[in-house]
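Participant: here are the coordinates; sequence isn't available:
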């Protein structure tokens, strides 16, 4: 079987900062290839009034606490920050991590985040248009930052929309993330390939990542056969993180 990379998304809800940081250190010591968190302001499931932490400052702590794994947001809500500021934040995290950062980005979808923090929710179409405009600005700002990133700071785009998101991915991204099941991932990946042909891009330049739950670990062979090169386990908790599923996934690598 083809070797694949293993990542873990440590969800910053229903836990403590001490437990998040301990889980990131433990995952790094286990030899994961990547560590991620998410960019929301409230829990996505469980108690809607439960503990929750902001993503980029959480990621900064993880960058300082680890030494091996690449790090990123799966994914940043584009509507939450000025694009130039986001480029600078990602470049700074890249320096803190000695060149291990991704810049993960998506159009944004969680209406509560927008409403409670004063961002315009708009429509799916307006958010996708804003994502494409932001990517132009982010790339331009990264090229002007002094000092530049230490690493290659790949841009990852999350989403599976076939008419717009995958076209944007083909044009701008170094990596792409979506979900299963394997047959859906295979279909979306083939649509991305077609968009790459349309915009004149080598599809092999775009890393294919898939986010899975613990219940999907037994399907990892099918995801790899469908084209995934990087499998990211989504890990939630109530208190300290239990990384048994991550250990199972690593064993299959």
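Facilitator: Thanks, I have it. Nothing here was measured: the structure is a model prediction, and the numbers come from that model.
Participant: CA only for contacts and neighbour counts going forward, please
Facilitator: Noted.
Participant: skip the chain neighbours and tell me the closest residue to residue 42.
Facilitator: In space, and not counting its chain neighbours, residue 42 is closest to residue 52: 5.8 Å by C-alpha to C-alpha, 6 or more residues apart in numbering.
Participant: does that neighbour really touch residue 12, like I thought?
Facilitator: Yes. Look at residue 52 against residue 12 with C-alpha atoms under 8 Å: they come within range, at 5.7 Å.
Participant: show me what the helix or strand containing residue 140 packs onto, helices and strands only.
Facilitator: Residue 140 is part of helix 124-144, with elements assigned from DSSP states H and E. Contact analysis of helix 124-144 by 3 or more C-alpha pairs under 8 Å, 6 or more residues apart in numbering; DSSP states H and E lists helix 83-96, helix 165-172 as its packing neighbours.
Participant: Serialize these to a markdown table and add fields for distance to residue 128.
Facilitator: What follows is the helices and strands packed on helix 124-144, written out as a markdown table (distance: least, C-alpha to C-alpha, whole Å):
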| stretch | distance to residue 128 |
| --- | --- |
| helix 83-96 | 14 |
| helix 165-172 | 7 |
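Participant: mind listing what the residue nearest in space to the middle of the chain touches?
Facilitator: Using C-alpha atoms, centre = their mean, the residue of the chain that lies closest to the mean C-alpha position is residue 74, 2.2 Å off. Counting by C-alpha atoms under 8 Å, 6 or more residues apart in numbering, residue 74 makes contact with 9, 36, 37, 38, 39, 104, 105, 158.
Participant: check contacts around residue 52.
Facilitator: Listed by C-alpha under 8 Å, 6+ apart, the contact set of residue 52 reads 12, 13, 14, 15, 41, 42, 43.
Participant: what about it, distance to residue 158?
Facilitator: As defined by C-alpha to C-alpha, to the nearest Å, residue 52 lies at a distance of 22 Å from residue 158.
Participant: next: residue 175.
Facilitator: From residue 175 over to residue 158 the distance is 9 Å, taken as C-alpha to C-alpha.
Participant: more neighbours: which of the two?
Facilitator: Comparing residue 175 with residue 158 by neighbour count (other C-alpha atoms under 10 Å), the higher total belongs to residue 158, at 27 against 21.
Participant: find the residue closest to that one in space, skipping its chain neighbours.
Facilitator: By the measure of C-alpha to C-alpha, 6+ apart, the closest residue to residue 158 outside its immediate chain neighbours is residue 177, 4.6 Å from it.
Participant: one more structure, for comparison:
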């Protein structure tokens, strides 16, 4: 199972804070560094303020060398898909082909109001067209043109440049980056994942529904003739691990969470407990876990997971 570090910089982090965590991610052998794409804190003062996801990833593309980089997830409300396709392709070039794009419909109305970003009531159509557009722009052969006429976006005679370094996991003959689609919806989200995504992510689900949600997305793949085995199945859960109960309780307090609640819903407790939980998820089909790290100053937390959890899951 791959273990990826996942951060929430809108809660308060500078680029240098994120760089320190990304370098620790790389040094300690984790697979990837991901970040949320939000512009407003969800509790606390949020100081020193938010950082832009794709600006951050552009910097990390040059300041790291091995780990994969991406968003979980960018909001379709934040960027025009033509601009997003350019940004992601450029950061992929800057990283030497290490970028992944998580894309969702967006949900946090307050951040849109705070920064003057339109927040339409119905956004699933935006997401659907954005997925079609960004993959279509990347996949258009060099020298050809791309046009699109949808309910939300119109592109005319686009040169569809620049191209990512990577090739599309769904069609290796075309350029593209791995796309991540996630959610807990019963029908539309699995269908989008089956059509466009290299990876389907369950973000903070109740653990009892994981198997059901995976069956749903596998069925969506089969409905369109796609082999479900070609879709990576992943999960994102909060991380809080201590070498003993006292250290675990201290880390839970540092992020403002109750130990019992963390044990019920996250990757929490002693290393042995976390290994058992991840091993159980692996048996259900999860091959990649995003470890939501909420205290970016606690490098010892990452060191403990790298030393006492990761080796048991390789």
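Facilitator: Yep, it's here. These figures come from a predicted structure and were not determined experimentally.
Participant: now the TM-score, please.
Facilitator: Remark: TM-score between the superposed chains equals 0.90 [TM-score structural alignment, normalised by the length of the first structure]; 248 aligned residues with a C-alpha RMSD of 1.9 Å.
Participant: on that earlier part again, the residue nearest to the centre of the first structure -> the second structure?
Facilitator: Using TM-score structural alignment as the criterion, the counterpart of residue 74 of the first structure in the second structure is residue 72.
Participant: one more: residue 158 of the first structure?
Facilitator: In the second structure, the residue paired with residue 158 of the first structure according to TM-score structural alignment is residue 182.
Participant: separation between its match and residue 114 of the second structure?
Facilitator: Shown here: residue 182 of the second structure relative to residue 114 of the second structure, a distance of 25 Å by C-alpha to C-alpha.
Participant: kindly report the same for residue 299 of the second structure.
Facilitator: Computed as C-alpha to C-alpha, the residue 299 of the second structure to residue 114 of the second structure distance reads 32 Å.
Participant: ok, residue 71 of the second structure next?
Facilitator: For residue 71 of the second structure relative to residue 114 of the second structure (C-alpha to C-alpha), the value is 21 Å.
Participant: if we can go back for a sec, any idea how far the residue nearest to residue 42 of the first structure lies from residue 237 of the first structure?
Facilitator: Relative to residue 237 of the first structure, and taking C-alpha to C-alpha, residue 52 of the first structure is found at 12 Å.
Participant: mutual contacts of these two, please.
Facilitator: With C-alpha under 8 Å, 6+ apart applied, the overlap between the contact sets of residue 52 of the first structure and residue 237 consists of 13, 14, 15.
Participant: top of those by number of neighbours, please.
Facilitator: Using other C-alpha under 10 Å as the neighbour test, those are led by residue 13, with 28 neighbours.
Participant: that one touches residue 51, doesn't it?
Facilitator: Yes. In this structure, residue 13 of the first structure sits in contact with residue 51. The criterion is C-alpha under 8 Å, and the distance is 5.4 Å.
Participant: what do these two both touch?
Facilitator: With C-alpha under 8 Å, 6+ apart, residue 13 of the first structure and residue 51 have common neighbours 42, 43.
Participant: where along the stretch 1-150 of the second structure do the helices fall?
Facilitator: When assigned using DSSP state H, counting those that start in this stretch, the helices of the stretch 1-150 of the second structure occupy the ranges 15-27, 53-63, 81-95, 109-115, 124-139.
Participant: host element of residue 249 of the second structure?
Facilitator: Under the assignment here (DSSP H and E), residue 249 of the second structure is part of helix 245-254.
Participant: ok, now which ones touch residue 142 of the first structure?
Facilitator: With C-alpha under 8 Å, 6+ apart as the criterion, the residues that contact residue 142 of the first structure are 87, 88, 91, 148, 149.
Participant: picking that back up, would JSON lines of the helices and strands packed on helix 124-144 of the first structure with distance to residue 126 of the first structure and mean neighbour count be doable?
Facilitator: Putting these into JSON lines (distance: least, C-alpha to C-alpha, whole Å; neighbours: other C-alpha atoms under 10 Å) gives the following:
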{"stretch": "helix 83-96", "distance to residue 126 of the first structure": "16", "mean neighbour count": "21"}
{"stretch": "helix 165-172", "distance to residue 126 of the first structure": "12", "mean neighbour count": "22"}
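Participant: would you mind measuring from the aligned residue in the second structure for the residue nearest to residue 42 of the first structure to residue 182 of the second structure?
Facilitator: Applying TM-score structural alignment, one finds that residue 52 of the first structure aligns to residue 50 in the second structure. Applying C-alpha to C-alpha, one obtains 23 Å for the distance of residue 50 of the second structure from residue 182 of the second structure.
Participant: before we move on, what about residue 280 of the second structure?
Facilitator: According to C-alpha to C-alpha, residue 280 of the second structure and residue 182 of the second structure sit 20 Å apart.
Participant: over to residue 85 of the second structure?
Facilitator: The separation that residue 85 of the second structure has from residue 182 of the second structure, given C-alpha to C-alpha, amounts to 19 Å.
Participant: just residue 239 of the second structure next, same as before
Facilitator: Counting by C-alpha to C-alpha, the gap from residue 239 of the second structure to residue 182 of the second structure is 19 Å.
Participant: and if you look at residue 215 of the second structure?
Facilitator: Separation of residue 215 of the second structure from residue 182 of the second structure (C-alpha to C-alpha): 14 Å.
Participant: one more: residue 259 of the second structure?
Facilitator: Shown here: residue 259 of the second structure relative to residue 182 of the second structure, a distance of 27 Å by C-alpha to C-alpha.
Participant: neighbours of the residue lying closest to residue 162 of the first structure once chain neighbours are set aside, how many?
Facilitator: Nearest-residue entry for residue 162 of the first structure: residue 191, 6.7 Å, with adjacent residues in sequence omitted and distances by C-alpha to C-alpha, 6+ apart. Neighbour count of residue 191 of the first structure, defined by other C-alpha under 10 Å: 19.
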